[in-house]
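Participant: fold the following.
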Amino acid sequence: MPRQFGLHFRNKDELLLALVNASHEEELANTPPPADDWANDLMQIAIHTHDAFLRHPRVGALSAARTARRENEFRTVERKLDCMRRAGLNDTDAARYHRVFADAVLSYSAMDASLAALPPDVREADLRAWQTDYLTLPADRYPNIARVAPRFVGLDDPQNFVTAVQLLIEQIRARVEARRALPGRIE
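Facilitator: I've put the predicted structure just below:
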């Protein structure tokens, strides 16, 4: 995050909101400019948001639920809404899907940041549990876990986040296609 020396904050909350805004600034600086593919643009926004949270895990863990109400946040919302509109969503759906998409990206990013911010021994124990503890549960009590546990992926596997974002983008695409298929639809 950019260093901002000489700034004074009235309280910790004001400082946190400035850090959230700086995180948005970092995300925007690393996200490529919009291209012709709205879905790829949304994916890029999500990836760079997630990356910013992981670069600053203590801030990321605290910032998902906060609204900075500052320029960089406004710019990120504008970018996501642009993607929603280019996807073909009407205003009502664009507003709703933006909210869900943004909250999911922020929430997942905060969860991963929280994991990264844990003390190393605690983090390793949590990660290891999915590779050891779950594999030893009795199949008669936990038949579904016993069947699937050998296929569990790590909590920190980066593909988990990408898969979640892909699912959201697929749902947006499906929503647009379903609307287009409606006879006499009004946008």
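Participant: from here on, contacts and neighbour counts on C-alpha atoms
Facilitator: Noted.
Participant: what packs against the helix or strand harbouring S107?
Facilitator: For S107, the host element (DSSP states H and E) is helix 91-117. If contacts are counted by 3 or more C-alpha pairs under 8 Å, 6 or more residues apart in numbering; DSSP states H and E, helix 91-117 sits against helix 38-55, helix 57-63, helix 71-87, helix 158-181.
Participant: three-state assignment of the residue of the chain positioned farthest from its centre?
Facilitator: Distance from the centre of the chain peaks at D140, with 36.5 Å (C-alpha atoms, centre = their mean). Following DSSP: H, G, I helix; E, B strand; the rest coil, we place D140 in the coil state.
Participant: following up with a second sequence; could you model it the same way so I can compare the two?
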Amino acid sequence: MSTVTKKDRPAKRTRLDRALIVDAGLELAGTPGVTSISVRDLGSRLGADPTAIYRHFQSKDALMGALLDELNGRAVQTVTSPAERWDDRLRELAVATLDLFMRHPAIGAEAMTLTTHGPGELAAIELMLDGFQRCGLDGDELVRHYALLASHVLSLAAGISRARAEHWTDDEGDPWVDAPLLADPRTFPLIAQHSVLLSELRDRDLFLSGVELVIDSAKRAASPT
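Facilitator: Next up, the predicted model:
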């Protein structure tokens, strides 16, 4: 009579659910050198057949949307300023979004091509609309300033994340231009004149400056003329 030993038994597969997959996806996206999320690599990390992931997410885009929405939701959760300090709340949301995208660049890089319609994204939109409404805006001006801030935050944070995914440096202030602009001053006099200043620009500083410009614009639009 033969007996089945523990060694002979098939390895037990991980029981998957959406939350477990999302957590593993965030860990994978935060691994240095990972420039994109592979369903195969995600399955290996989970100890599961990659095809099992598609039982919970209909497509790769659906999976990436869930990961991005989780980051959006976490960014909203970091906002602690009271509602009346609407400008500080917008700053906190913007900075948290950038930081989370930079820590998970394989996800953050997709921010301008994916619309999640999930609870995290909706919470971020609501927070921004509420902030500009408390500033005194309504109607077209309210919506326009929301769109300006959202576009700036998502596009620049996604671009910074894409660069971070490719290079994985610890520097939070990566140069805006990756190499000095060497230009013939006879043909490009202004570039030659400002080449040093251009080389000193940093992504994070430009990101924060853009956020301040939108907030200042909202304050001016809300002020009576």
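Participant: what does the TM-score come to for these two?
Facilitator: Once superposed, chain against chain, the TM-score is 0.81 (TM-score structural alignment, normalised by the length of structure 1); 171 aligned residues with a C-alpha RMSD of 2.4 Å.
Participant: that older thread, now the helices and strands packed on helix 91-117 of structure 1 as JSON lines including distance to N144 of structure 1 and mean neighbour count?
Facilitator: Below are these laid out as JSON lines (distance: least, C-alpha to C-alpha, whole Å; neighbours: other C-alpha atoms under 10 Å):
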{"stretch": "helix 38-55", "distance to N144 of structure 1": "31", "mean neighbour count": "21"}
{"stretch": "helix 57-63", "distance to N144 of structure 1": "31", "mean neighbour count": "21"}
{"stretch": "helix 71-87", "distance to N144 of structure 1": "37", "mean neighbour count": "18"}
{"stretch": "helix 158-181", "distance to N144 of structure 1": "20", "mean neighbour count": "15"}
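Participant: need those in JSON lines with distance to I145 of structure 1, can you?
Facilitator: Compiled in JSON lines, these are given as follows (distance: least, C-alpha to C-alpha, whole Å):
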{"stretch": "helix 38-55", "distance to I145 of structure 1": "29"}
{"stretch": "helix 57-63", "distance to I145 of structure 1": "29"}
{"stretch": "helix 71-87", "distance to I145 of structure 1": "37"}
{"stretch": "helix 158-181", "distance to I145 of structure 1": "18"}
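Participant: the residue mapped onto R141 of structure 1 from structure 2: neighbouring residues, count only.
Facilitator: With TM-score structural alignment as the criterion, R141 of structure 1 lines up with T187 in structure 2. When counting by other C-alpha atoms under 10 Å, one arrives at 9 neighbours for T187 of structure 2.
Participant: list the contacts of T187 of structure 2.
Facilitator: Counting by C-alpha atoms under 8 Å, 6 or more residues apart in numbering, T187 of structure 2 touches no other residue.
Participant: same deal with L15 of structure 1?
Facilitator: With C-alpha under 8 Å, 6+ apart, L15 of structure 1 has these contacts: F9.
Participant: roughly how far apart are it and S63 of structure 1?
Facilitator: The gap separating L15 of structure 1 from S63 of structure 1 is 11 Å, by C-alpha to C-alpha, to the nearest Å.
Participant: do the same with D112 of structure 1
Facilitator: 12 Å.
Participant: coming back round to it: how many degrees apart are the helix holding S107 of structure 1 and helix 71-87 in direction?
Facilitator: Going by axes from the mean of the first three to the mean of the last three C-alpha atoms, to 10 degrees, helix 91-117 of structure 1 is angled at 130 degrees with respect to helix 71-87.
Participant: where in structure 2 does helix 91-117 of structure 1 fall?
Facilitator: Taking TM-score structural alignment, helix 91-117 of structure 1 hits residues 139-165 over in structure 2.
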